[in-house]
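J.: okay, predicted coordinates and the sequence, questions at the end:
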Amino acid sequence: MSNVSDDVTPAAGDPQGRPPLASDQKAADVASPIEPESGEQQDDSAPSGEASEPVEEAGNAPLTRKERRERWRRAHPTASHVLDFLTVIVVALVLSFLIKTFLAQPFVIPSESMEDTFVRGDRVVVSKLSTSVSHVRRGDIVVFRDDDGWLAEPVDVDRNALRRGLEAVGLLPETEHQYLIKRIIGVGGDNVACCDSQGRVTVNDQPITEPYLKPGSIPSQIPFSVQVPEGKLWVMGDNRQNSGDSRFHMGDPGGGFVDEDQVVGSAFATVWPLNRLSWHSNPESVFDQVPNP
């Protein structure tokens, strides 16, 4: 039996000049090009030396991110619905937080001090742009923090992490601070007094007529004359006979004045109940004749 060498030799013959063996001839025959069978046409349309472009099946093409997401949704319909629901909730909470922090915040009217402009139980919306973009003005209805203790001490509430989070996004009323709502009558530098010979409030010696007062209410049952410090406000309720406003705190350390930094914003709309839906604008005509201090 002949030994088979591990070296591969050319099919044309042996480099030492021996004639090719029958086995070599058989290998050469195998390596020869395959001729087309009878009846088959050879495609000569492709240029010589160029390979035909392979056709890629669509099923083997890589999926786009959108296609992968749609395939996952079809395979997991319940999980897809839950994910959509959670996404909506998260977006709503984020929007609520941003609106409450930078644009507007709802409040509930707790008393009769601003009747008939607001009544107990009204839901009002306060614009925060009025304090962040421009200064508040005489006649504005403002909500402000009770940093000076005008109200009674609130009932202690357990402010756990969940409650603080719900308060932050506006789903629960805030309990960290108490708030009041009043109308600005005097700003920094103004002299506000009551009453003149006709029983009217004067601002910088200019009498004002106040159409927003509750019918039957007088401008003030308490005489006063104050000089408003810079950066402070003098505020009064529209229901003057039932409003614990600046007049009733003149003997306090703060003199009854409200710091501008305590103001949350200006009330511009009553949104609930629907039969009291209304917009509130500044009564500029009341103060348009008041001179600068």
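T.: Structure's in. What do you need? Residues are numbered from 1 along each chain as shown.
J.: can we go C-alpha only for contacts and neighbour counts from here?
T.: Fine.
J.: ends of stretch 237-249, how far apart?
T.: From its first residue to its last, stretch 237-249 covers 13 Å (CA to CA, to the nearest Å).
J.: for stretch 228-239, same thing?
T.: First-to-last residue span, stretch 228-239, CA to CA: 22 Å.
J.: how about stretch 193-201?
T.: Stretch 193-201 stretches 6 Å from its first residue to its last (CA to CA).
J.: list the buried residues of that stretch.
T.: 193-195, 200-201 (16 or more other CA atoms under 10 Å).
J.: and Ile222, that's in a strand?
T.: No - the assignment for Ile222, made by DSSP: H, G, I helix; E, B strand; the rest coil, is coil rather than a strand.
J.: and it, how far from Pro77?
T.: 70 Å.
J.: flag every buried residue along the longest helix seen in the chain.
T.: Secondary structure assigned by DSSP state H gives helix 77-98 as the longest helix of the chain. Residues of helix 77-98 classed as buried: 80, 93, 96-97 (neighbour count, 16+ other CA under 10 Å).
J.: tell me the one among these nearest to Gly216.
T.: Ser96 (40.4 Å; CA to CA).
J.: report the secondary structure state of Thr117.
T.: Going by three-state DSSP: Thr117 is coil.
J.: compute the number of surrounding residues for it.
T.: Using other CA atoms under 10 Å, Thr117 has 18 neighbouring residues.
J.: and for Pro223, the neighbour number?
T.: 13.
J.: from what I see, it and Cys194 are in contact.
T.: Yes - with contact defined as CA atoms under 8 Å, Pro223 counts as touching Cys194 (5.3 Å).
J.: packing partners of the one helix or strand Ala269 maps to?
T.: Assigned by DSSP states H and E, Ala269 belongs to strand 263-272. Other helices and strands packing on strand 263-272, by 3 or more CA pairs under 8 Å, 6 or more residues apart in numbering; DSSP states H and E, are strand 123-127, helix 129-132, strand 141-145, strand 278-279.
J.: second structure follows, compare the two:
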Amino acid sequence: MGLVLLVGAVALLGTGYTGVTVAGSSMEPTYSIGEQVFLERIEDGEVRRGDVVLYRMPDRYRGAVALQRVIGLEGERVAARPGAQVTVNGKPLTEPYVMDGDPSAGSPPYGVVVPKGRLFLLGDNRGNANDSRFFLSEQSGTVAATAVQARVLEDRTGLLAQVLTALLGLLLTLMALALGLAARSARQQRRPAPILPMSA
């Protein structure tokens, strides 16, 4: 049982979760340079607005992975102008995570409709983020939803449960080995001593 728990939990941790170290400042103040971020692997249909996602597109950032926030989903109109909040379908978006509280920092005015199967992504540090705003000529700056590899874990309860399950499995496995060795030793001690033939 312990071995089953251990192998199952380790396999799930390896395939269901990943981690990255933040290398740039585009997601400050939410995530800082050098910070370790844990993510859960998801399918493209599981992405929600507000998620911070890890994605890779071969034609951007020299093929490196990027960490950005989902602002617009397929079919939605995302717009912004200097000195104003970003709007989604005409409604201002509340963004408490944005650096210095200024969602329009460094942003040229834009208004796009997100194509089917794609996402509009922005960094939280709008004054220093090379995000969807700067690729507007390429499918409105959007990213294919299938390019998303994982989502940042806001709630680490599931990850903690898997780690604890793995530790429990390891403990049970070690206990079983110890009991097995003890039982083997006890059996050897109970064996009757060999009877030596009497000399003439």
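T.: Looks like it arrived, so ask away. Fair warning: this is a prediction, and the values are worked out from it, not measured in the lab.
J.: could you get me the TM-score between them?
T.: Put the two chains on top of each other and the TM-score (TM-score structural alignment, normalised by the length of structure 2) is 0.67; 151 aligned residues with a CA RMSD of 2.5 Å.
J.: Pro229 of structure 1 is nearest to which of the helices and strands packed on strand 263-272 of structure 1?
T.: strand 141-145 (17.4 Å).
J.: residue range for that closest one in structure 2?
T.: Counting by TM-score structural alignment, strand 141-145 of structure 1 lines up with residues 52-56 of structure 2.
J.: hey, where'd the helices end up in structure 2?
T.: Going by DSSP H, structure 2 shows helices at 2-16, 157-190.
J.: contacts only, for the nearest residue to Asp147 of structure 1 once chain neighbours are set aside.
T.: Nearest residue to Asp147 of structure 1, sequence neighbours excluded (CA to CA, 6 or more residues apart in numbering): Gln262, at 7.3 Å. Gln262 of structure 1 is in contact with 144-147, counting by CA atoms under 8 Å, 6 or more residues apart in numbering.
J.: biggest strand in structure 2 by residues?
T.: Scanning structure 2 for the strand with the most residues, using DSSP state E, yields strand 65-72.
J.: what is the burial count for the counterpart of Phe268 of structure 1 in structure 2?
T.: Taking TM-score structural alignment, the alignment pairs Phe268 of structure 1 with Leu153 from structure 2. Residue neighbour count, defined by other CA under 10 Å, stands at 20 for Leu153 of structure 2.
J.: doesn't Ile42 make contact with Leu153 of structure 2?
T.: No - using CA under 8 Å, Leu153 of structure 2 is not in contact with Ile42, being 11.0 Å away.
J.: farthest-separated two in the buried residues of stretch 193-201 of structure 1?
T.: Taking CA to CA, no two of these sit farther apart than Ala193 and Arg200, at 8.8 Å.
J.: out of the buried residues of helix 77-98 of structure 1, which is nearest to Pro211 of structure 1?
T.: Nearest to Pro211 of structure 1 among the buried residues of helix 77-98 of structure 1, counting by CA to CA, is Ser96 at 35.4 Å.
J.: in structure 1, point out the residues matching the longest strand of structure 2.
T.: Going by TM-score structural alignment: strand 65-72 of structure 2 matches residues 179-186.
J.: the matching stretch against structure 2, how far on average?
T.: Averaged over the aligned pairs, stretch 179-186 of structure 1 sits 0.4 Å from structure 2 after superposition, using mean CA distance after the TM-score superposition for structure 1.
J.: need the helices of structure 2 in CSV (columns: distance to Pro115 of structure 2).
T.: Output for the helices of structure 2, formatted as CSV (distance: least, CA to CA, whole Å):
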stretch, distance to Pro115 of structure 2
helix 2-16, 28
helix 157-190, 33
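J.: most tightly surrounded among these?
T.: helix 2-16 (a mean of 16; mean count of other CA atoms under 10 Å).
J.: so what touches that helix?
T.: With contact meaning CA under 8 Å, 6+ apart, helix 2-16 of structure 2 is reached by 40-41, 159, 162-163, 165-173.
J.: rerun that using 10 Å as the cut-off
T.: For helix 2-16 of structure 2, contacts defined as CA atoms under 10 Å, 6 or more residues apart in numbering pick out 17, 39-42, 150, 159, 161-176.
J.: now for Leu153 and Ile42 of structure 2: what residues contact both?
T.: Counting by CA under 10 Å, 6+ apart, the contacts common to Leu153 of structure 2 and Ile42 are 17, 53.
J.: quick one, what contacts the nearest residue to Arg77 of structure 2 once chain neighbours are set aside?
T.: Distances taken as CA to CA, 6+ apart put Val113 closest to Arg77 of structure 2, at 4.3 Å, once the chain neighbours are dropped. Residues in contact with Val113 of structure 2 (CA under 10 Å, 6+ apart) are 72-79, 88-89, 119-120, 139-142.
J.: check Leu164 of structure 2 too.
T.: Counted by CA under 10 Å, 6+ apart, Leu164 of structure 2 has contacts 6, 9, 158, 170.
J.: cool, Asp196 of structure 1 as well?
T.: Asp196 of structure 1 neighbours (CA under 10 Å, 6+ apart): 202, 205-207, 223.
J.: now, the most widely separated pair of the residues you listed?
T.: Maximum distance among the contacts of Asp196 of structure 1 (CA to CA): 16.2 Å, for Gln206 and Pro223.
J.: which residue packs closest to the residue nearest to the spatial centre of structure 2, ignoring adjacent ones?
T.: Centroid check for structure 2 by CA atoms, centre = their mean gives Leu39 as the closest residue, at 1.3 Å. Nearest non-adjacent residue to Leu39 of structure 2, counting by CA to CA, 6+ apart: Val152, 4.2 Å away.
J.: my read: the one you found touches Tyr55, true?
T.: No - between Val152 of structure 2 and Tyr55 no contact is recorded; they are 11.3 Å apart, counting by CA atoms under 10 Å.
J.: common neighbours of the two, please.
T.: 67-68.
J.: circling back to that earlier point, save the contacts of Leu164 of structure 2 as TSV, and put in distance to Arg48 of structure 2 too.
T.: Putting those into TSV (distance: CA to CA, whole Å) gives the following:
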residue	distance to Arg48 of structure 2
Leu6	32
Ala9	27
Gly158	19
Leu170	36
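J.: alright, that wraps it up for me.
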